[in-house]
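Asks: Attaching a predicted model along with its sequence, questions to come.
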Amino acid sequence: MKLTLIGNGTMAQSLAKGLVANHEVEIIGRNINKLKEVQKTIPQISIKELDDVEDITGKNILFCVKPYVLQTVSARLSGKANILFSILAGTTLDSLKKHIEAKYYVRTMPNVAASVLKSMTTLTGDEEVKNEALEIFTSIGQTLWLESEKQLDIATAVAGSGPAFLALIAEGLTDGAVRAGLPRDLSSKLVQGLFTGTSTLLETQHPALIKDSVMSPGGTTAVGYGVLEKNGVRNAMMDTIEQTYNKAQELGKK
């Protein structure tokens, strides 16, 4: 299937890197010089500068611009797309329908791990193209079709923004090991292995069971866990998801 990505930012590039293995990928952007730089990184793609009037008739579009430029970019699109896939956080299906004409609409939220085929992608929209949508995004990782846009906005806070939150935790663990006296290169390798192993455990075990299996009475893990609870890490994570979700809804109202 040919996929046309409109936008050439970080997320669009991550998607393209993963999708080119199984699909014909075209990227359309507003700056031809930036597009040429992207093509150097991903030579399998084709590139095109966005025309003043860009015909999208019959195309399968992945709309990868920032939510605040929806109106500006969509004003330059003409014709009726086949499927419009939108990764715009908080931007509702109704809003998309007002700005861009397509036969079918799907909201989706991949994450930057798409570039290494490990995205956790959530989707919702027209059921008629559910199978096609899942097939496309399964090529870049795991997929989850959700029942509503509300669920997608919550999922955006977890899987879409989540890599940044986990990266902060990874950085903190690494810095902690360095502060305790371990060289940074060794600290980084330890944290990388930690995340890989724990991710595999989470596929079959509840987080609480993993925690209980590690935490011995009066042991080192129990002491460290107490520090995390004392500093409100659990509550901070819960507040983070809630406020990120609220921001997604706020974007949808603009």
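Replies: In hand now; what should we look at?

Asks: CA atoms for contacts and neighbours, from now on please.
Replies: Will do.

Asks: who's in contact with stretch 204-215?
Replies: With CA atoms under 8 Å, 6 or more residues apart in numbering as the test, stretch 204-215 has contacts from L201, T221, A222.

Asks: For the helix or strand where the first one lies, which outside residues touch it?
Replies: Secondary structure assignment for L201, by DSSP states H and E: helix 184-202. The list of residues contacting helix 184-202 from outside it, by CA under 8 Å, 6+ apart, reads A170, L173, T174, D175, A177, V178, I210.

Asks: Going through the residues you listed, which ones are buried?
Replies: Burial by neighbour count, judged by 16 or more other CA atoms under 10 Å, picks out A170, L173, T174, D175, A177, V178 from the contacts of helix 184-202.

Asks: and these as CSV, adding distance to L228?
Replies: Putting these into CSV (distance: CA to CA, whole Å) gives the following:
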residue, distance to L228
A170, 14
L173, 12
T174, 16
D175, 16
A177, 16
V178, 18
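
Asks: Below is structure B, check it against A:
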Amino acid sequence: MARIDAKTAGPQLGFIGAGNMARSLVSGLIKNGWQAVQLSLSDPEPTQREAVETVLGVNAYADNNEVAGRADILVLAVKPQILATVARALASTVQRKKPLVISIVAGVRIEDIDQWLGGGLPIVRVMPNTAALIGSGASGMYANNNVNAAMRNQAESILRAVGVTVWLESEDLLDVVTALSGSGPAYFFLVMEALERAAIESGLQPKQARLLTIETAFGAAKMALEGHEEPAQLRRRVTSPGGTTEQAVKVLEDGGIRRLFKNAVQAAIDRAREIADMFGKKP
């Protein structure tokens, strides 16, 4: 594919890494009015670069510094175990350009990223989730003191291209976001899996059980999202005294469902902090 001329009045946004999350962000940005000439990605894998250029019509490069050298906003989207190496190799380029840096790398703290990139940079750390792949993501965001109001708006507008965002007062709270929305889709999939299996074992055909489970989950989420009542009130509204729902909910409550979720979220928080310690503070 021929290189696209990057003459544009808008900011240049570069992605280091061209995996699913990076490509989803690029797709969302284009749908939200960004021009392809404003966007570029780098990735060592030829197949990833080909997918970017063929499907999205955006320039892709093998050299990370090629992207970093033109970026006003630089998104780090690589695996956490290689971020230290990648960032150090970008440090001299990034220090010359001084872009806003957005990290969507799971579990790596801003302090470590800033150190690897040479220090003194405006950095926003983001914890997105897999639903961003379909434009329904939920992302927690935290900015260091070098990020001004305009930069915060830029970072938020980028992540809002694939879903909703919330700003956090403390970086430590990103571990809670990781445990809630980052890992959360798996919790709901597990509940759906269990409901489907229970329905099949009670006599429904597998296709019937799956369709009804998925549509029930979708409908409940839609009611919670579009309504003005908290989930507890919605639950009470569908739990008639002496009815079937009341009996089912009682079994779940007696089985300790609230305690199980609390313990599950805490386990994910603990693991997120362990991972941050594992990948951070590398010499």
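Replies: In hand now; what should we look at? Remember, it's a predicted structure, so these values are computed and weren't measured experimentally.

Asks: what's the average distance of the helix holding L201 of structure 1 to structure 2?
Replies: The superposed helix 184-202 of structure 1 is, by mean CA distance after the TM-score superposition for structure 1, a mean 2.3 Å from where its aligned residues fall in structure 2.

Asks: In structure 2, what range does that helix match?
Replies: Per TM-score structural alignment, the counterpart of helix 184-202 of structure 1 in structure 2 is residues 206-224.

Asks: List the buried residues in that stretch.
Replies: A209, R210, L212, T213, I214, A224.

Asks: can I get the residues you listed in a markdown table with distance to G28 of structure 2?
Replies: Below are those laid out as a markdown table (distance: CA to CA, whole Å):
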| residue | distance to G28 of structure 2 |
| --- | --- |
| A209 | 33 |
| R210 | 29 |
| L212 | 30 |
| T213 | 29 |
| I214 | 25 |
| A224 | 24 |
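
Asks: Out of the residues you listed, flag the one nearest to S157 of structure 2.
Replies: Distance to S157 of structure 2, by CA to CA, is smallest for A224 among the buried residues of stretch 206-224 of structure 2, at 24.2 Å.

Asks: and the buried ones among the contacts of helix 184-202 of structure 1 as a markdown table, adding distance to K34 of structure 1 and secondary structure?
Replies: Output for those, formatted as a markdown table (distance: CA to CA, whole Å; DSSP: H, G, I helix; E, B strand; the rest coil):
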| residue | distance to K34 of structure 1 | secondary structure |
| --- | --- | --- |
| A170 | 31 | helix |
| L173 | 36 | helix |
| T174 | 34 | helix |
| D175 | 35 | helix |
| A177 | 39 | helix |
| V178 | 38 | helix |
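
Asks: Going by distance to V106 of structure 1, which of the contacts of helix 184-202 of structure 1 wins?
Replies: V106 of structure 1 has its nearest neighbour among the contacts of helix 184-202 of structure 1 in A170, at 32.7 Å by CA to CA.

Asks: tell me the contacts of that closest one?
Replies: A170 of structure 1 makes contact with V191 under the criterion CA under 8 Å, 6+ apart.

Asks: Give the aligned equivalent of it in structure 2.
Replies: Alignment note (TM-score structural alignment): A170 of structure 1 maps to M192 of structure 2.

Asks: Distance check, that match against Q208 of structure 2.
Replies: Relative to Q208 of structure 2, M192 of structure 2 is positioned 13 Å away (criterion: CA to CA, to the nearest Å).

Asks: now swap in E45 of structure 2 and tell me
Replies: From E45 of structure 2 to Q208 of structure 2 the distance is 41 Å (CA to CA).

Asks: Identify the farthest-apart pair in the contacts of helix 184-202 of structure 1.
Replies: Top of the distance list for these (CA to CA): V178 and I210, 25.3 Å.
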